Each structure stands twice: as structure tokens, then as C-alpha cells.
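Chemist: sequence first, predicted coordinates after that:
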Amino acid sequence: MSVLFHDRLNLALLGLSLFGLIGGLFLLLTGQPDFAKIVWTTGVLPVLAALCLEIVRSLIKGEVGLDVVAALSMSAALLFGETLAAAVVALMYSGGTFLESFAQGRARREMSDLLARVPRTATRHCNGALDEVPLDDIVAGDLLLIRQGDVAPVDGTVDSPSALLDQSALTGESMPVRLAKGQDVMSGSTNAGEAFDLRATRRAADSTYAGIVRLVEAAQESKAPMARLADRYSLVFLIVTVVLATAAWWLTGDPIRAVAVLVVATPCPLILAVPVALVAGLSRAAHYGVLIKGAKPLEALARINTLILDKTGTLTDGRPQIVSIDTRGGMSEDEVLYFAAALDQASKHPIAQAIIAAAHARGSTLPVPQNLVETPGEGVTGTVDGLKVVVGGTGFVGAQTGVAEAQSSIVEAGSVVVAVAVDGQLVGHLVMADALRRGTAGLLAGLRRLRVRRILLATGDRRAVAEAVTKGLDLDAVRSELTPDQKVLLVLTERKNGPVMMVGDGVNDAPALAAADIGVAMGARGAAASAEAADVVLLVDHLNRLLPGIEIAQRSRRIAIESVVAGIGLSIVGMFAAAFGYLTPVQGALLQEVIDVAVILNALRALRIVPGQLDGQEE
């Protein structure tokens, strides 16, 4: 049964039951009680028939749900002539089902917006002209024109001087982001500025947005452990309800008391509040750039005790950055960077690209180098502004210039030193490293506030590198030189302390992500394998998004439990009141109507969760 048909059926049943109840009351007030009973019965029967069909389907699957109580109460009310009570129960049940359907539809809307935004074609530069081509025809290296208002169809890099992009649908960032030439663009971002050129780096099927769409579709099909728990113990609740109703009838000889007990017990708020709150939580998490693959991971995320972090690309940025510049011979840092970046324009090496990006960030305008010669993996020589420049490893620069002091003593664990010589003289060193993500210390403090008791680093890097990167961080342990299977073993070992969450971004992290209670992948630049194996994907390359994700999960689960406890408690009180004759069937039906609407509305509060852990978020 499609979601659309199910929603329409719920709306139709609600309309029939509402029309039947109001029509019967009108006939009763106009002195036609017999016709009123007929109209009430007419409004109840379609709801009862649909309910019985749903029960049969559940029984075929081997499930016994709490809907049986609703069917029993309506049937008993009709059997003993309490047609008004039956009509109220029918309205109550169809209304509750409609509210649940409405809440889930609203919660799906933000996720479905992602699907609706998928572009079908792209504008590609071809031999000096522009062609409109299907997405499947785009390959890495193609140059695409992204007009104002267009959605980036594939992952790529900015090939124009700059681009202004709205990433709110992916990351929750309300302000557009200005990207410079060469910076990465996620598919699904909207061009909020002038038209720009995008150099494709992936095919559409392999791009960020295509992966997100697949994950969204999986997220919409889940059922939470708490919901399954309700199904598992529904038989117990059903037996208790029937025993209490039977006892009230047998002890008093009044079947109406049994009807009243059944009416008050219909339906249990457990089957309404839990899915509404958790599905709403999925929607809110997606709004903040945290895609949770279902209600089961959402609930598990709320109970995490131990966090294991990968290093490269997770705790660190995963790309080389300049952490310091050592100058010689009176040349300034900006001048050393200027000559290095100008020459490195001839190289595609990641370190060269990082040097160029750093120079652009400082506002340097780089000239075109001349007489270029690149030795792969070693360095580059050439002419910049008429001066001979050598950039590369210290050994390479020393061999090219004969300067023995090109060998640097500033090498630290995990760093790479790039030497720069101008006209045969060493002018400085650029110290490159995979730097710790900005705000990491604040992130760890935030995780502690969210009751994550143990935080560990797991990396394949050498011990010295791992310790240098994590120095001063609030970590419980650092595990280095780990193979993928050793990471899995670490996850399994830590389970003795409670539920474990693993965060990673590489293919080597995928097994550990799958083994953890909750696997979290860095989705912006992470490997497809890690995203597929993970339960949660961070749609933006900010590890701090863990904080709102965990907080939303915790608050959604707490809202669901609050709704269940309050609803069940009130229902049980009402059932005993009905058993002792203090509530008639109609009064019991009205009471349960109020209880069910209240718990659903309370569960809908999850749609308005605003995480308090957004302070200090990376921009």
C-alpha cells in the first residue's frame, strides 16, 4: 500500500467517522434517536472494517498489535447498543491515525525536499558552445555552467574566480557560502549568486547528492526498537485489558462496564507517540545537516556511552595545511609564500595546491611562472619575476642549490617541510601538516556535556603522529597503528562499557562503522563505502554536527518516553475508574480521545527542537 493511498484512506476514514458522529448527534437533538443510532453505526463500520483488515495483515506477519483493543471496544459497544460510544471511539481511532500520518508526512517533507531538488539535466561547455545534457552523460573533468538559482548536479570544484552557494538544504547553514576558485562544491547546493563554471570531479551517480538521496529513501522505511517493543508486549497489554474488562462484567453483572474499560484502553498511546516523536526527530536532524538512516539509529544515538574517532579526515581536516613559515635571509613570510605558490601553480600535488590556496587566502596575486621543470614527488624549479626559484623537499632543494642548510631541524611528528630557495639562496621553510579541525576541544567538551563518558582516538598512523596531533585534547585513550580489523576489535572491546559510536570517513573505516552500535560517516568528502556502512552521515564537513545530532536524538527519545508514560498512566487510571463504574462508555471514549490527542501533540514537539549545542559551531 503506497504512502499516498494510506494517507488518503486515513483522511477518508476520519471524514466518515466525523460525519457519522455529528450526523447522529444532530438526529438525537431533533428527537430521532433510532435514526441517530443508524448513522453512528454507519460511521463506525468502515473504520472497524479497515481496522480488522489491518489486524489480519498483522496476524499473517505473526504480529499482535494494540489495534486489537480498538477493534474489541468498537465491536463490544455496537453489540451492547452503545453506538454513541462506538462512534466516539471510531473518531478517536481514525483521528489518532490521521494525526500520526500527518506528523510523519510533515517530518518526511524536509527529507522529501531533497528528492524534489534532484536536477535531471546540466549545461555543459562543449567546443565553445553550451549543450543541455542528461546527468548520466557527465563525466569527471567536464566543465558545467551553473546559472543563478540552479542546483549543482554533480560534485566538483569552482572553475570561476568565486561562487556564492546556498547549502541550507544539505547543511542547515542559513547564510550562503562564498567559495573561491578550486574549492569543493557539493552536489545539491544552490547557486545564490552570479553564474559560475563548475569542474566536475565525479559522475552524478557517485556524487554527494545521489548518495544522500539513497540514504534518505532508506531512512523513510525504518521502525524504531521502542515501536517493536510496543508490538512485542502488546499481547500482555491486551490480556490485561481483557481480564480487567471481563472481571468488571463478571463481578457486577453489567456488560457496559466491560465496554467502558475497553473504550478507555483504546488505543494505547505507545503505538502513536513513539513513531511520531522519532520520525520528527529524523526530520530535525536532517535540517541541521545530520542524516540519520532511520528511527532505530536515532534511538541508539540517544544512548551512546563511548565514542571512537578516526584521525585523518575526521579529527583532522584530511588535507595538508601550512602551520608555520620559517624565514631566512630577511625575507618575510608573505614573500616566501608568494614565490612558493607562484612556482607551485605548475604542480597538481596536494601540498602544492595547499600552498597556492594559502597564498590566495592572504590576498596574493600570483604571476605566471616560466621555465618550469617538475620532478614528480620531489619538487619544482622555474623562474618567477625573473628570479630562479626552487620549491620542494629539503633534500631536493639542497641538491638543486648546493645549500646544505636546506635540511631543516624544525620537522615535527606528522609534519612535512617544504624548502624554498630564490636565486640559489634558502629563503625559508613551509611547515605542512594535517591540522586538527578548528573547535575540536570545544567539540569534545560538548560531547562530555551530552553524557558521552569515553572518547578514544583510533588511527592507522604512527604513535608519535597520533600523540602529536591529540596533545592537550580530552581523550581517554589513543590507539595508533591500527589495521581495519583491529579497529573492529577495538569497537567490539569497548562495547563492554555500553553502546559505541564510531566516526570515520575512509574506506578503511567502513568495517568498524558497520560493527559499531552507531557508525557515523563524514559525508561531504568521505568515501562512499564509509557512507554506505554508517548509520549516520554528516552532510557537511564539520565534525561539530555530532552535537546537534546527539542532542536531537536524546530529546526526541525523551519526548517519546514522556508521552508514553503520561498516556499509559492516564489510560490505566481511566480503565480502573470505568471498571468501578465511575465512567460510562461515552465518557471513557471522550477521556481517551483527550489523552491520545495530548500525547500526539506532545510528541510533535520534536519537530520544534532547537539544539542548544550549536554554540561554537564551525562556520
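Modeler: Yep, it's here.
Chemist: can we go C-alpha only for contacts and neighbour counts from here?
Modeler: Fine.
Chemist: quick one: stretch 569-585 to chain centroid distance?
Modeler: Here stretch 569-585 is found 42 Å from its chain centre; the criterion is C-alpha atoms, centre = their mean, to the nearest Å.
Chemist: let me redo that: stretch 197-210
Modeler: For stretch 197-210, the distance to the chain centre is 21 Å (C-alpha atoms, centre = their mean).
Chemist: okay, the closest residue to Leu144 other than its chain neighbours and Asp197: tell me how far apart.
Modeler: Excluding its sequence neighbours, the residue lying closest to Leu144 (C-alpha to C-alpha, 6 or more residues apart in numbering) is Arg124, at 4.4 Å. To Asp197, Arg124 is 9 Å away according to C-alpha to C-alpha, to the nearest Å.
Chemist: want to compare, so here's the second one:
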Amino acid sequence: MDWLRSHVETLLFVVSATLLAVGGGLWLLELGGPARAVWIAGTVLGLAFSVAWTVEGLLARQAGVDVIAVLALAGALVVDEPFAGAMITVMLASGRLLEARAGARARRELSLLVARAPRIARRLVEGGVAEIGVDDVVPGDRLLVGTGEVVPVDGRLLSTAVLDESALAGEPLPVERPQGDDVRSGVVNAGAPFTLVSTAAASASTYAGVVRLVEQAQASSAPFVRVADRFAVLFVPLTLVVAAAAWAISADPVRAVAVLVVATPCPLLLAAPIAIMSGLSRAAHVGVVIKGGGALERLAVGRVMLFDKTGTLTQGRPTLSDVVTATDRIDADELLRLAASLDQVSAHVLATAIVTGATRRGMALEMPTEVRERHGYGLQGRVGDHEVRLGKSGWVVGESTPSWVRQVRRRADLDGSLTVFVAVDGQAAGAFLLEDPIRTDAPRMVRALRAAGVARMVLVTGDRADIADTVGRIVGVDSVLADCDPAEKLRAIHAEGGQNGTIMVGDGVNDAPALAAAGVGVALAARGATASSEAADVVLTVDRVDALADAIMIARRSRRIAVQSVVVGMSLSLVAMGFAAVGLLPPAAGAVLQEVIDVLAIAIALRAVLPGRVHTLTLPAEDIAMAHRLRVEHDAVLPVVERVRSVADGLSARACDLAPARGLLVALETDLIPHERADEALLVPLVARALGGPDTTAALSRTHAEIEHQVNRLHRLLLELTDETAAPEDVVELRRLLYGLYAVLRLHNAQEEEGAFSLVPDGAHTLTARRPVA
């Protein structure tokens, strides 16, 4: 019975086409009576299904045009036009079959995700490995993932891994991820077995959220095509009026039946749904789940977009921005290595930032021992021969506030950063500054949205005004509303038009009311499920916010094609109705003509299946591999950039020590300058190829030249100075030069991340310490 229900459209088409063909064969053999009987059977078959579809539509309170098909089939029987009735049945059956196939195509990408959801996990326990249900995994568990297995929960790698991330990120090549990197559930182990520490329960992990969203989207009862419904409201009464008038004027019921036959509205019934469902399929292909055709149509007409900040325009997770040392006893690199080694076994989000910061710098981490966590304060344990403590200032430094602690707090307050303090062997050794950086693809997304037709963009955030204004200026929104609680976000939605053309984008629990109130709610679920995902109409399952611009372009193209197919099909039907009304088109010929019109309308709609223009660039595999390699080198020289500022901070005119500046110059000339030259030789041509010309890379080339110029100036200045001869004004000049170089380097790095690395699939920030695997 289930098989019959799932294949009813196919069976209806096969049976109706067979009856039409058999009747035609009998008619050619001049067996008119049997031919009529077979065609009548086909007409009755179509009439039965049309009545069922009409009743189903009425019960669902949906405006329907199936009533025209019912009248046409019944009229064909009454006026003895069985061939026309059999042709209408084939027309309806073929259309329903195409609609079912289009719906299956739209769901196929999603169903594959559901089918491969992990069911078990292997937990490392004393003495071996224990298989447990994936729902029994808790944060902090150490798990083993075998070759070919799906990662069951979100976690942090305790060893190097080779992963196939195509199911979530769309990137076709396996990638190598180093120890300490975050890994999302749902990716596949494409290499040797590896271990990870879970950072989330299964229910809160990325893949579980994607599966729930898919099931919700598949069960959505939203009407697929409101465009067709709006046409139907006008077309049905118009058809009945024309048919009645033709009958009344001519006193010939055959003309009325002919009008109904050519008015059978397959372009409304089929072409528009095919276009809309093809759009859903295309969106799913780029990592965007749209919950039904209604949501796709509302997305297509959206003109005002409101963004939350955290996790939407920013990365939504802390990133290590600087390491501050308290003394010269331990340098910044060693301090970071010790802290990251301890934090490997912690599931805390700040631990992830510190571990990632260390692995991005290529540091080899040790596995800690005697690890103890003090809830609310921090973590302590042994790393090699050192006792390490990480956490809050009061627990690590004590009640005193030395000058370096005040400096760290001041910088954190100015930048809106978080702080983690560290002690080594019982002595305060330094602190880490953690910030939530702007997504490198966010400015490109805003520009792409404007190109796609979004007229106004508003940043709506609960963060403080100075930070929100900075983010807004960098990404390019039109207005910023800061210090907003959920109720104020709701008021902002209503002020911008409510459900009339508004799109709200967010990823937090506090965004759920605004997502539900907007015309279209868009949630980011690439890093796990939240209440916002449940409330949203559109969900991004890839960790690239610029996929939203692609989704809008797909939605608008699909809706445009749906309207085109309806307008062309119904216009031709109206012309045919006119000919039928004046007696120039009998029912049999009208049925054949209507089939031709239907095929044309459906052919127009099927264009939505083909890939259309999107803003995301498709790069050759060799360019992606090169960008990965250059990004690893880019991250490796970041400590040198931060060292420029710290050396400048440490210069003193009273006790001049130029040794740090001379050591910095060596690092700049041996590490930084070769990297910038490699970028100019390899990365700049890559970006030019992707964006279409050398003018797009002029700013990158100019800053490369400026960096090398400033390093040369530093070289010449240090050649002239010695510790004994350096005057106070010389130290001031040196400090000025270093601060200027630091500013240029920070700006240039931002340019590269936004203008170059954000072009590569899977998001620029996930390229760190990764490389394609041959």
C-alpha cells in the first residue's frame, strides 16, 4: 500500500497514456466504438482523480483551479468528446508526475542528510573503548572516530585528522585538520582513526540541528505556490464566464466544453510549483534550507534586512587576539604553548580559542596531566615540568593589581575583549586577550545583498553602541541600533515594516522572537541547533553568511521563472479560449493545443532546475589549495605583527635597549617580507583571476609595497643607531615608525582576509592550519 501511494502519479500517467494510445490505435483501425469506450474510460479515470484533488483543496481551504478540469472532463463526456477527455487526463497525469518528481528533487538533498545521521559513538574508557548511544555523549568525553565513520558530536581534535566535510561545507576535497582544531558533527573521517574531546551534547551539536531542520522543512505544510493561487482567484471565474457566454450566444454546449478544455490550467497547477520546488532544491545545494515555497517567495520579495551582530556579522566565538607577558621569564610563544596544552582537555569555549590560537601558530602541544577544574574560576594542571593555572584574575594573580594587569584590563575595555590570566609554577605570567572578530565574508555578503536588490540593511544588537557602530561601519550597513533587548528587536522589526518585505538574520536564543515576527527569519545553524533555528523560515547549514546572498538570488530567480511560466501559459490559454468561444477550436483540437501550451509552460519552469547566477565564486582546485597554503603562512606570521606593537610599547628613552627592535627586524626580513612577496606573486594573481582583472587587486599590491618600504626604513634607522648614541628623539622616531608599520600590517591583514581568503569555500577562518589532501 505504501508503494502504491508513493507511485500513484506514475501509475496514473502510465494508465492514462496507455488508454489514450490504445484508443488512438483502435481509431486508426476504424474501430470507432471500441476506441470511444477506451477514451471514455480514460476520461472517467481523470474525472475521478480531479474530483478527489478538488475536494482535497477545498478541505485545505486553498484556492484551487482543479474545478476547471472537473468541468472540462464532465463536459467532454456530456457532449460526446471522449478523445478530448482522455487527452485532458494525460495532460493532468503528466503534470502531476512532473510535480512529484520536482518535489522529490527538492527533498533529495535534504533526505540524504537525514539518512546518514550517526547513531552510536565510541567513548574512550579505562582499559579500552565502549560503544554508547550518541545521545549519551556529554561534553568532556573522549571519543574515537574510525575510518569512514561520521563524527557523532561537535568536538576538539586531540590528534591530526583527515576529514570529508562535503556534507556540511560543500567542499569536495578532503582536508587535513591539526590537533586542537574544532570539528563539527556530520563530517566523515577520510583518514586514519583519530580522537576528539566532545564540546557539546549530541542534541546541541551541528548535525543534530541540521537533521531537525531538514525534518521540519520536509513536514512543512506551507503552500508551495502563492503566485498560482493569486492567478487562480481571477482565472477560475473568468473561465466560467467565458464558457457560459459562449454557450448562451451560440446555444451550443460544445463551445463551452471547448473553452473549458483549453482553459485547463496546468501552467497554474504545475509550472509554478515546479519552478518554486526547483528553487528549494538549488538553495539546499548551496547549504540553505528554506522551509517551503511560501518562505521562498517571501525571501524573494524582501527589501529590508536586519542583522544581529554576534555570530552573524561576527564569528560568534572568541578568537585569540594578543598575548601579554608579565615578565621576561617566559616569552609569549612559550606562555601560549603551555596554556593551550592545558586547555586541550577543556570543553570551555575560551579554551577552544586559546588552543586554536596556538595551533594556528604551528605550536606542538603536550598532553597535560593532573588536570583539575575549579568551576567559576578556571583550570589547573601539569604540562611537562610546569604547573599551569588558567582563569580569572583574582584566582590567578591574586588581589593585587600590578601595572601590567591594569594595562590588560584597559585594553580589554577599549576593544570589548575578554581576558584569561595565566600563572606558571605559582607565579603570574601573563594574560590572553580574546575578541569576537568580524566575519571576513560579512562585507562581501552586504555588497552582494545590495546587488541582489536588498535596499536597506540595519544592524540590531544587544551589544554596546561603540562596538556596534564599529562593526556597522566596517561591513557597510545603513543603520545601527545598539543596546537592544529582544523586545526592542521586535519593535525594530515592526518599525521597518513588520512582515512586509523584512528579513531578520540571527543565531541566538534572544533572536527567536524577532525571527518569528519578520517576514522571513534567517538563522545560522552551522555550529549547532538553537531556538532561532526552530523559529526561522530559512536556515544556513554552512558556516558562510554570504550563502544568504546566493539564497536570495536563487529565490528571486525561481519566483521570476514561476511568474514567467504562469503568464506565458495562461496568456496562450486565454487566446485559445477566445478561438474556442467563437467556434474556431473544437474540443479535440483544443485538448491537443492545450497539451502543447502546457509543455511550453513547464519547459519555461524547468529552467529553475539549472544553475543560475550566484555571487559565490567557483575556484579551481589548484587555486583553493594555494589559498589554503598561503593562509597557513599568513597565520604563522601573525605573532610577528603583534610583536611590532609590543616592541614599540617597550621602548624607553631613559634606558635605551635596541636589542628587541633588532631582533624584530630579523623576524620581519626573514619571515614577514618573504611571505608578503609570496602573496604578491601567488595570491594577487589568484584574486585577479577570481574577480576579473588586475584593478581588483591594486590595493593589495600597494600595501605589499608599503610594508616593504617601511621595513626598509626601519632597517636604515637601526643601522644608524646604537644603545649608546641613541637620543630621546631617535627613540621617538623609532617608536613612531613601528606604530605606523603595525597599523599598515593590521589593515593589510584585514584586506587579505576579506578580499582574498573569504573567496575560498568553507569560510576564511576555517582555512587556518588546513591543507587539501591529495
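Modeler: Yes, it's here. These numbers come from a predicted model, not from an experiment.
Chemist: SS state for the residue nearest to Leu144 of structure 1?
Modeler: Under DSSP: H, G, I helix; E, B strand; the rest coil, the three-state class of Arg124 of structure 1 is strand.
Chemist: quick check: it touching Arg147?
Modeler: No: look at Arg124 of structure 1 against Arg147 with C-alpha atoms under 8 Å: they stay out of range, at 11.4 Å.
Chemist: one step back: give me the number of residues near the residue nearest to Leu144 of structure 1?
Modeler: By other C-alpha atoms under 10 Å, the residues close to Arg124 of structure 1 number 22.
Chemist: got a list of what it touches?
Modeler: Counting by C-alpha atoms under 8 Å, 6 or more residues apart in numbering, Arg124 of structure 1 touches 130-133, 142-145.
Chemist: now do Thr171 of structure 1
Modeler: Thr171 of structure 1 makes contact with 287-290, 539-540 under the criterion C-alpha under 8 Å, 6+ apart.
Chemist: excluding covalently adjacent residues, which one is nearest to it?
Modeler: Thr171 of structure 1 sits nearest to Gly289 (C-alpha to C-alpha, 6+ apart), 3.9 Å away.
Chemist: kindly report the same for Pro437 of structure 2.
Modeler: Leaving aside its chain neighbours, Pro437 of structure 2 sits nearest to Thr314 (5.5 Å; criterion: C-alpha to C-alpha, 6+ apart).
Chemist: can you tell me what the one you found aligns to in structure 1?
Modeler: Alignment note (TM-score structural alignment): Thr314 of structure 2 maps to Thr316 of structure 1.
Chemist: what's near enough to touch that match?
Modeler: 434-437.
Chemist: repeat that for 10 Å
Modeler: Residues in contact with Thr316 of structure 1 (C-alpha atoms under 10 Å, 6 or more residues apart in numbering) are 310, 433-438, 440, 469-470, 543.
Chemist: cool, Leu170 of structure 1 as well?
Modeler: Leu170 of structure 1 touches 111, 114, 186-190, 208-209, 212, 286-291, 524, 538-540, counting by C-alpha under 10 Å, 6+ apart.
Chemist: that one sits in which helix or strand?
Modeler: helix 168-171 (DSSP states H and E).
Chemist: equivalent range in structure 2 for that helix?
Modeler: Counting by TM-score structural alignment, helix 168-171 of structure 1 falls onto residues 166-169 of structure 2.
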